[in-house]
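# sequence unavailable; structure follows:
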């Protein structure tokens, strides 16, 4: 059986000697996988370090694991890709977070744009973000990533534009773009270390939003002749960037 991987948050480590696993992770290890004292684990601290460990104690409060040595995992992409998707309906945001994490996204900044259908109260938005963070953690564990993508709180489109990296690149995926495709835009310039990708809601971005993005230095691009759902477009865009400039393929 593949050795289970668990991200252990700060505050659950005792130096680098042992870790305390609680909540859903502990229940999954003990009730689903039926692990007991003596079972092997791979623990990750969320900063890129991994450790081989052994379960020493299981009780109703959680699982205590003792570190037995360092472990190696495949490196995360050297290129940092931040996906900025407009909120999508139903479970599409969950699918987007999961698949983008598997592909190699570094951060996700969900935004409310002009045509966003989903409207969330601050309380509900907070619960959604916590859910997306949990999905990102589970996806990172499953695909052997050493880092969990940063899932930021929901913000407005114009506020996300203010986060564009100096010296990086930003691409604004717009279905009205007819002149430049994402592949062409990537191949026409030298690779950079950080990329922002903006994807629109079900109704697409408005011309005013496109103008605001390009005024901030983003390049308007398309993904080709077919109109993709917002969750599909985000994953395809991340994959294309990491294929051209990163570690895919």
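Sure, I can see it. Only a predicted model underlies this, so the values are computations on that prediction, with no experimental measurement involved.

# from here on, contacts and neighbour counts on C-alpha atoms
OK.

# work out the gap between the lengthiest helix in the chain and the centre of the chain.
If each helix of the chain is counted by residues according to DSSP state H, the longest one is helix 122-142. Its chain's C-alpha centre and that of helix 122-142 lie 10 Å apart, by C-alpha atoms, centre = their mean, to the nearest Å.

# show me what that helix is packed up against.
Under the contact criterion of 3 or more C-alpha pairs under 8 Å, 6 or more residues apart in numbering; DSSP states H and E, helix 122-142 touches strand 5-7, helix 92-103, strand 150-151.

# columns distance to residue 77 and mean neighbour count on top of the ones you listed, output as a markdown table?
Shown next, in a markdown table, are these (distance: least, C-alpha to C-alpha, whole Å; neighbours: other C-alpha atoms under 10 Å):
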| stretch | distance to residue 77 | mean neighbour count |
| --- | --- | --- |
| strand 5-7 | 19 | 22 |
| helix 92-103 | 10 | 22 |
| strand 150-151 | 14 | 18 |
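
# alongside the first one, take a look at this:
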């Protein structure tokens, strides 16, 4: 068979959102991967930070399992591509330079909501058109939240970074990424 032309997949989001998820306890990462793939995530990068209870494992078997979960979720939800799950990295070693916006969910952020940060980064209507094409990183902390110095480091090292509030309640780590992704998709994709 020969390809005649390229066409965008209608089930794929216009914007590419990568989740940088701090390692949660007790196998919750599989649930996070499954649901975020269903919601339209572009890629998932597991990370560890100072308050992570779980110790990082760079086991090939875990990575294969996580990517199999992503594959099954992509198939179930009719995705046109399978999001990649990367090897665990230290949050301080992550490179955010290729992103148009880097949004770190921070429980102590009192001034900037996700909606405000998106409007500042992309304008009132950008992203809701057929153009899209923004590369966005969302960063979710562990069960104990981020150390203030970790948030400061991300903000200092990435000009596109902004700490954001996800609302009046503090969400569990397994809920925060899904909620933030759903809010982001609603705001940018309508």
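Received the coordinates, thanks. All values derive from a computational prediction rather than experimental measurement.

# I'd like the helices and strands packed on helix 122-142 of the first structure written out as TSV, with distance to residue 137 of the first structure added.
TSV is the format used below for those (distance: least, C-alpha to C-alpha, whole Å):
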stretch	distance to residue 137 of the first structure
strand 5-7	7
helix 92-103	9
strand 150-151	10
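
# so which of those gets nearest residue 18 of the first structure?
Nearest of those to residue 18 of the first structure, taken as C-alpha to C-alpha: strand 5-7 at 13.2 Å.

# what's the closest one aligned against in the second structure?
On the basis of TM-score structural alignment, strand 5-7 of the first structure is assigned to no residues in the second structure.

# what is that strand packed up against?
Checked by 3+ C-alpha pairs under 8 Å, 6+ apart, strand 5-7 of the first structure has strand 40-44, helix 122-142 packed alongside it.

# please redo it, this time with the cut-off set to 7 Å
In this structure, strand 5-7 of the first structure packs against strand 40-44, with contacts taken as 3 or more C-alpha pairs under 7 Å, 6 or more residues apart in numbering; DSSP states H and E.

# could you list every helix and strand in contact with the following helix or strand past the strand it packs on?
Following strand 40-44 of the first structure in sequence order, the next helix or strand is strand 50-59 (DSSP states H and E). If you count contacts as 3+ C-alpha pairs under 7 Å, 6+ apart, strand 50-59 of the first structure packs onto strand 40-44, strand 62-71.

# chain center to strand 50-59 of the first structure, what's the gap?
Mean-position distance between strand 50-59 of the first structure and its chain equals 27 Å (C-alpha atoms, centre = their mean).

# which of the residues in it are buried?
When neighbours are counted by 16 or more other C-alpha atoms under 10 Å, the buried residues of strand 50-59 of the first structure are found to be 50, 51, 52, 53, 54, 55, 58.

# now stretch 189-200 of the first structure
Per 16+ other C-alpha under 10 Å, stretch 189-200 of the first structure contains these buried residues: 191, 194, 195, 196, 197, 198, 199, 200.

# again, but for stretch 89-99 of the second structure
For stretch 89-99 of the second structure, the neighbour count (16+ other C-alpha under 10 Å) marks 89, 91, 96, 99 as buried.

# I figured residue 157 of the first structure hits residue 111, correct?
Yes - between residue 157 of the first structure and residue 111 there is a contact under C-alpha atoms under 7 Å: 5.3 Å.

# show me what residue 27 of the second structure lines up with in the first structure.
In the first structure, residue 27 of the second structure lands on residue 91 (TM-score structural alignment).

# next, count neighbours for that match.
9 (other C-alpha atoms under 10 Å).

# which residues of the second structure fall in helices?
28-39, 60-76, 114-122, 148-157, 173-189.

# just say which of the ones you listed is most tucked in.
Compared across the helices of the second structure, helix 28-39 shows the largest average neighbour count, a mean of 21 (mean count of other C-alpha atoms under 10 Å).
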